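Colleague: Just a sequence and a predicted model for now, questions to come.
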Amino acid sequence: MTARPARSARPTPETDQPHDLVGIGIGPFNLSLAALAHGIPGTPHPLAATFYEQRPAFHWHPGLLIDGASLQVPFLADLVTLADPTSPWTFLNYLRARDRLFPFYFAERFHIQRAEYDAYCRWVTEQLPGLHFGHQVDAIRWNPERALFEVAFTQLDPHGEAEALGRAHTRHIALGVGTEPHIPEPLKSLAEAGSVPVIHSADYLHHREQLLDAEHLTVIGSGQSGAEIFLDLLRARPAGREKLHWLARTPAFAPMEYSKLGLEHFTPDYTRYFHALPEPVRDALVPHQWQLHKGIDHDTITAIHEELYRRTLHGGWPDATLTPGVCVRTAGRVATTRVELHLEHPQQGTRSRLTTDAVVLATGYRERPLDQMLDGLHTHLRRDTSGRPRIDDQFRLDLDPAITGNIYVQNAERHTHGVGAPDLGLAAWRSATILNNLTGTTAYHLPQRTAFTTFGLTPHTPKIPAQGPALTPLVQSN
C-alpha cells in the first residue's frame, strides 16, 4: 500500500494572522518560554505565541526515569519560578492542583524525582494554550515582502505519518529542538544494526528486561546516567554473579562539583562573563569544566559504594569491575550475540579486549544540528571561525540586517554561553531574557547580580537591552 500524500491544511485564523513568536520544539526550555509568554505581566495585549513539537505528547527522557532517580537541581528550577514565582505554572502550584502540598511539605525534599518533574511538565502542557504536538517543522524562510518568517510544517497523525501540510508566519522564532543521543564512532555500526544489544542510555528502560537477561553487561560512561544505570543493574543482579563492567574515559568516577561557590558557574553572572570571553578561550575552557556537569552526585556515588560493600559482608568481592581512564578503540561482533570491545588505557599505555553480551552507552547528548532547518537562511546566518552559529548575549542568532526578526535559541549555545546552557536552573532566566528582548520592555524583572563570585577583573555589567522592537498592538491569541 502506498503512503497517502499529505493534504494542505485549511487556512485558519491562526495560520492567516502573523504570530509574534513561533517556538520550534516543546522540551522543558521552550515550555518555560511558553509558560512565561502566557500572560506577560504589564503588557496591554497578550503575546501571540504558538509552539510546534514533532512528538505526539510531552515526555522528558522517558528511558531514564529510573525509580528513585532525582533531578540534580532543586525544585525551584522549574519552568518559571526563578523569573516569576507568582506564575500559575510553578511546581508548587502543580502540587496544589493535585492536593499534594502537605505531603511534599512533610517529605522535606529539595530535589524531586525525575518522574515527578516529567509529570509536572506534562501537567503544564495539558493546560497551557498554544502548544501543538504532532507538528513537524520542515523549513524556515524569511519573507522580505512581509518582513516575517515563514515556518513550513507537516501535521502528523498519531502514527507519525504525514496528515496535512501547513504554514505559519511570525515576527520571531525560538528554537528549542534540544539534543540527541551521542553514540561514539567505534560503536555506531553495532548500535545501528540492532543484531546485538548495544543501546544508548536514553533507551535504557525500554530495554531493561532484555539487558537483565544478558549474562555479562557493560556500561560505558562516567556521568550521572551511567552511574544510575550501573546502580540499577547492580541491585538487580544476584550477589557474586553480577558480571558487570563499568568503563569510562574520565580519569575517575568523580563527584559533581556541587559546592555552593562552584554552583555559581550556573548563574547569569557567569553566563555573561563566559559570553564576553574570546572564542578560543571559551573553546579551551569548556572541556576542563566537565565535573560541573558530567560528574556524579554524591548520593549516587555513596549508594553504589554501599551496595558493593554490602556484597562483601560474607566474604569475597562482587563480580563487578569499575575502570576509569579507558577508551574504546574499536568494537565488533563475536559470533551472533556478543560484542568485543578493544580497550586502551592511555596512562598505562596498555590495550586489552573485553567480550560482553550487552552494552549500555551512557555517552551523553549532542546539540541537534540546526543547519537543515535553517537552510533557507544560511546566506543570512553569521558564523564563528569553527563554522558554528554566532549567538549574542540575548540568545539571538547573529543574522544580517536584511532580516528584521529575531531567532532565539535555547540549549544550542554552549559554545557561546558555557556549561549552563543545558542546565534547568537557568531555564526561566533565559526565557525571561528572551521575552524582555522580544517585547522591548522589562516584562520580567531580572536581578543585576546573582553570584558572590566576581568573574574576571572587569565585571560585565548587565544592561537592559533596547534592541528588541516594541510590539505594536498584537493579534489576539486563539
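Modeller: All right, it came through fine. Residues are numbered from 1 along each chain as shown.

Colleague: only C-alpha atoms for contact and neighbour calcs from this point on.
Modeller: Fine.

Colleague: First-to-last residue distance for stretch 174-193?
Modeller: By CA to CA, to the nearest Å, the extent of stretch 174-193 from end to end equals 35 Å.

Colleague: quick one: the helices in the stretch 1-150 of the chain?
Modeller: With DSSP state H, counting those that start in this stretch, the ranges of helices along the stretch 1-150 of the chain come out as 13-16, 28-37, 91-97, 101-107, 114-127.

Colleague: want to compare, so here's the second one:
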Amino acid sequence: MRSGRVHDLLGVGIGPFNLSLAALLEPVEEVEAVFLEQKPRFEWHPGLMLEGTTLQVPFLADLVTMADPTSPHSFLNYLRDRGRLYNFYFLERFHVPRREYEHYCRWVSERLQSCRFGEEVEGVRHAGDHFEVSSRDTATGGRRKYRARHLALGVGTVPHIPPCFEGRLGEDAFHSADYLPNRERCLEAASVTVVGSGQSAAEVFHDLLCAQKERGFRLHWLTRSKGFFPMEYSKLGLEHFSPEYTRYFHGLPQKKRDEVRSRQDLLYKGIDVETIAAIYDLLYERSVGGAYPDVHLMALAEVGEAERTERGFRLHCRQIEQDRYFAHETEVVVLATGYAYRVPGFLEGVRDLIRWDGRGRYVVTLDYRLEKTAGIPNEIFVQNGEIHTHGVGAPDLGLGAHRAAVITNRLAGRAVYPVRERNVFQRFGVA
C-alpha cells in the first residue's frame, strides 16, 4: 500500500529521542510528521528493568521539559494524569524509577497520532524531491510505502558482543540487555560471571549478589577497566552535558574529538555511587564473623577467548598491567559489554548520498543533519548516532529535548523553541 501524501518528516524508530521530537512537533502546524517503530508498543531496555533502579538523570530530563516546560507531554503532567502528583511529591526524589520512566514514555506515545508501532522500515531510496520509505507490518506481513521530504533516524544502539562470544550466545551466555529473561538460569547455575563495567554490569552484579546467599552459586565480576569507579557526577562535571560543550566539541577536528572522547569514559560509563555503596555494604555484611562470600571482583582483566566446556565456559584472560594470563571457569556468562552504534541496513539505498568519515561514520552538522554528497533539499537528521561528532552528551537523556528542539526549529524554519546560547557557568574554549 502506498501513502499518497508526502510527509514533511518520517522518523525511523520510537525510542526516547524520536519520541521527544514527535512530542515537540505535535503543536507545530507547518510540519506534518509520522514515526515508525517495529515493536508493538514503546519499550525501553526491558531486560534491565530491575526493581529499585532509577534514571541517572533528574526527572526534568523528560521528553519535553528542557525545551518547553508548558508542554502537555511533560513528566509532571503524566503524574497529574495518573493521579500520582502527591505520591511523587512525598517521594522527595529527583531521580525517578526506571520503570516509571518507561511507563511515562509509553503514555506519551499513546497520545501522539504520529507514532505508529508494529512497522519495520526495510528500505529507503531517494526519488526526486523526497525519500521513499518501504515498511513491513510486523503482525500481518503487509507492505507499505511512505513518502517524506526529510528523515529522522532514532534507531538507537545495539548490544555489543565481544568477538570471542560471537556464535556462542544462548541461555549460558547472553548480553545484559537480556538479563531478566535469563535471570532464573543464572540463579540455577553453580557459577556466574559478569563481564564488563558500567552501570548495567553493577546492577546485574548487585541483583545476583542479593540472591547468592539463598541460591549458593559462585559469583565473579571481571572488567578490563582500571577499577570499579563511580561516574563523574559533580555539578561542574555535569556541564559537559550542555549545548555549550556540544558546540565546543563539534568545533574540534575529528582526530582531536576521538582523542578527547577516549579519555571521558567516567563522564558517561561509570557506576552510580549508590550502586557501588549497596554492593560494598552487602559484601561487608556477608563477611561478618570471619565469613567470606564466594564472590570475586577483578579489574584490569581482559577476556581474550571463550572456550566451551562441559560445565559452561573457560575464559582465557589477561591481567593487563601485569601482562599475565589466567583461565577462569564459569557456567554462565553475563556480557555487560555496552552498546554499539551501527548504520542501519535500510539506509543502503541512500548510502551514496551520505558523506562518511575515514572510519565509516556519519559526518554530522552541528544541527544534527547528515552531510550529503549531493545538493538535494532533503535532510536526514540523526539522534544518538553522533557521539563521535557531538560528544558525550549524544546518548544523554538530558540533551534529548534540546536536540529535538534544534531539529524542530530547522524543520519549521523558525524558532519554535528558543535555544539559549548560554546555559552553564564555565567556558569550554577560546571564542
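Modeller: Here it is on my side, so go on. Because the structure is predicted, anything quoted here is derived from the model rather than measured.

Colleague: deepest of the helices of the stretch 1-150 of structure 1, which one?
Modeller: Comparing the helices of the stretch 1-150 of structure 1 by mean neighbour count (mean count of other CA atoms under 10 Å), helix 28-37 comes out on top with a mean of 26.

Colleague: In structure 1, what range does stretch 199-213 of structure 2 match?
Modeller: On structure 1, the counterpart of stretch 199-213 of structure 2 by TM-score structural alignment is residues 224-238.

Colleague: Number of residues surrounding Glu150 of structure 1?
Modeller: Neighbour count of Glu150 of structure 1, defined by other CA atoms under 10 Å: 20.

Colleague: which one in structure 2 is aligned with it?
Modeller: By TM-score structural alignment, Glu150 of structure 1 lines up with Glu132.

Colleague: And its match, how far from Gly123 of structure 2?
Modeller: Taking CA to CA, one finds Glu132 of structure 2 at 8 Å from Gly123 of structure 2.

Colleague: cool, Ile14 of structure 2 as well?
Modeller: Counting by CA to CA - Ile14 of structure 2 and Gly123 of structure 2 are separated by 17 Å.

Colleague: Compare neighbour counts for those two and give me the winner.
Modeller: Between Ile14 of structure 2 and Gly123, counted using other CA under 10 Å, the more crowded position is Ile14 (29 against 18).

Colleague: corresponding residue for that one in structure 1?
Modeller: That one, Ile14 of structure 2, aligns with Ile26 by TM-score structural alignment.

Colleague: Contact partners for its match?
Modeller: Contacts for Ile26 of structure 1 (CA atoms under 8 Å, 6 or more residues apart in numbering) come out as Phe51, Tyr52, Glu53, Phe58, Leu131, Gly176, Val177.

Colleague: Those in strands, which ones?
Modeller: Phe51, Tyr52, Glu53, Leu131 (DSSP state E).

Colleague: Distance to His380 of structure 1 and neighbour count for these - can I get that in TSV?
Modeller: Output for those, formatted as TSV (distance: CA to CA, whole Å; neighbours: other CA atoms under 10 Å):
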residue	distance to His380 of structure 1	neighbour count
Phe51	24	24
Tyr52	24	23
Glu53	25	22
Leu131	29	21
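
Colleague: State the pair within those residues that is farthest apart.
Modeller: Using CA to CA, the pair of those lying farthest apart is Glu53 and Leu131, separated by 7.9 Å.

Colleague: which residues of the stretch 251-400 of structure 2 fall in helices?
Modeller: Going by DSSP H, counting those that start in this stretch, the stretch 251-400 of structure 2 shows helices at 254-261, 265-268, 273-286, 387-390, 400-412.

Colleague: Those helices: which one's closest to Arg361 of structure 2?
Modeller: Per CA to CA, nearest to Arg361 of structure 2 of the helices of the stretch 251-400 of structure 2: helix 387-390, 8.2 Å.

Colleague: and the closest one, which stretch of structure 1?
Modeller: Using TM-score structural alignment, helix 387-390 of structure 2 pairs with 414-417 in structure 1.

Colleague: before we move on, the earlier item: any chance of the helices of the stretch 251-400 of structure 2 in TSV, plus distance to Leu300 of structure 2?
Modeller: Compiled in TSV, the helices of the stretch 251-400 of structure 2 are given as follows (distance: least, CA to CA, whole Å):
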stretch	distance to Leu300 of structure 2
helix 254-261	20
helix 265-268	15
helix 273-286	18
helix 387-390	25
helix 400-412	33
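
Colleague: To Glu371 of structure 2, which of the ones you listed lies closest?
Modeller: Short answer: helix 387-390, nearest of the helices of the stretch 251-400 of structure 2 by CA to CA, at 11.9 Å.

Colleague: average offset between that closest one and structure 1?
Modeller: With mean CA distance after the TM-score superposition for structure 1, helix 387-390 of structure 2 departs from structure 1 by a mean of 0.7 Å once superposed.

Colleague: Any chance you could list what contacts that helix?
Modeller: Contacts of helix 387-390 of structure 2 (CA under 8 Å, 6+ apart): 246-247, 249-250, 254, 257-258, 261, 363-364, 366, 393-395.

Colleague: So among these, which ones count as buried?
Modeller: 246-247, 249-250, 254, 257, 261, 363-364, 366, 393-395 (16 or more other CA atoms under 10 Å).

Colleague: Dump those into a markdown table; add distance to Met298 of structure 2 as well.
Modeller: Shown next, in a markdown table, are these (distance: CA to CA, whole Å):
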| residue | distance to Met298 of structure 2 |
| --- | --- |
| Thr246 | 35 |
| Arg247 | 38 |
| Phe249 | 34 |
| His250 | 36 |
| Gln254 | 34 |
| Arg257 | 31 |
| Arg261 | 25 |
| Val363 | 38 |
| Val364 | 39 |
| Leu366 | 40 |
| Gly393 | 29 |
| Ala394 | 30 |
| Pro395 | 28 |
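
Colleague: I appreciate the help and will end here.
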